[in-house]
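Novice: Need a 3D model of the sequence below.
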Amino acid sequence: MSRPEAEDRFDDDDYPAYTMGRAAEMIGTTPTFLRALGEARLIEPLRSAGGHRRFSRYQLRIAARARELVDEGTPIEAACRIIILEDQLEEAQRINEELRASEAGSRSDEQPSR
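Specialist: Okay, the predicted model is just below:
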């Protein structure tokens, strides 16, 4: 592997760089909590060749959000559902904004120039 490819992985939010123990330490929780998020299908860690769970930075951000909700008293299943709904809402808003921008661009192209 060449050096630039290795450096690209550091910038890749989806690269599974963190072991279970390191991931739990980074977000201040336990491996059991991370396993529970996997069982709830909120995050699905990749597996190393040896079968060990590996987490990406993106997955750790999701897990940290779940931890915040659970720390506030939300049951883990509800926290996972909230995060999924928040993600769906964000995606819908992004698509809506793109459609509005596209529609506005189409309207300005249709107007005759004077």
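
Novice: contacts, neighbours, all on C-alpha from now
Specialist: Will do.

Novice: got a list of what Phe33 touches?
Specialist: Contacts of Phe33 were listed using CA atoms under 8 Å, 6 or more residues apart in numbering, and none were found.

Novice: Over to Arg54?
Specialist: The neighbours of Arg54, taking CA under 8 Å, 6+ apart as the test, are Pro16, Ala17, Tyr18, Thr19, Met20, Pro45, Leu46, Arg47, Ser48.

Novice: chain center to stretch 47-65, what's the gap?
Specialist: When C-alpha coordinates are averaged (CA atoms, centre = their mean, to the nearest Å), stretch 47-65 and its chain have centres 10 Å apart.

Novice: same thing with stretch 80-95?
Specialist: Going by CA atoms, centre = their mean, the spacing between the C-alpha centre of stretch 80-95 and its chain's C-alpha centre is 11 Å.

Novice: Could you also give me the structure for this next sequence, so I can compare it with the first?
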Amino acid sequence: MTQPGRLDDEDYPAYTMGRAAEIIGVSPDFLRRIGDLKLITPLRSAGGHRRYSRYQLRLATRARELCDQGTALEAACRIVILEDQLEEALRRNEHHRSA
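Specialist: Next comes the predicted model:
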């Protein structure tokens, strides 16, 4: 039985590579390639299989969207990394302002 809250945890590695690829409409190779480019680092199961979180799927989906628009994969990954860093910085800034 899963622990309470895991379904709500966007960092919980709930998805196998095949299921993750199916959900976001890419090939498993796409997921491997964005892993090689350091966009996402999937957790490895005890058997060595890649497992992905909802957060990682969101980043992968954004990279796929950019690639679909003609952006090279390497550039798409860099853009997504920078967008994610900006979002985190804005979130921290807002937290400090409200504290």
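
Novice: what residue lies at the spatial centre of the second structure?
Specialist: When the second structure is reduced to its mean C-alpha position, the closest residue under CA atoms, centre = their mean turns out to be Gln56, at 1.6 Å.

Novice: Tell me the residue in the first structure aligned with Ala21 of the second structure.
Specialist: The pairwise alignment with the first structure assigns Ala21 of the second structure to Ala24, based on TM-score structural alignment.

Novice: so how far is Thr32 of the first structure from that match?
Specialist: Shown here: Ala24 of the first structure relative to Thr32 of the first structure, a distance of 9 Å by CA to CA, to the nearest Å.

Novice: When these two are compared, which one has more neighbours?
Specialist: For Ala24 of the first structure versus Thr32, the count of surrounding residues by other CA atoms under 10 Å is larger for Ala24: 20 against 11.

Novice: show me what contacts the more buried one?
Specialist: Taking CA under 8 Å, 6+ apart as the definition of contact, the neighbours of Ala24 of the first structure are Thr30, Pro31, Leu34.

Novice: could you say which helix or strand contains the residue lying closest to the second one once chain neighbours are set aside?
Specialist: Excluding the flanking residues, the one nearest Pro31 of the first structure by CA to CA, 6 or more residues apart in numbering is Ala24, at 5.6 Å. Using DSSP states H and E, the element containing Ala24 of the first structure is helix 20-27.

Novice: Which parts of the second structure are strands?
Specialist: Using DSSP state E, the strands of the second structure run over 15-16, 43-44, 50-52.

Novice: Tell me which residue of the second structure matches up with Ile82 of the first structure.
Specialist: Using TM-score structural alignment to pair residues, one finds that Ile82 of the first structure aligns to Ile79 in the second structure.
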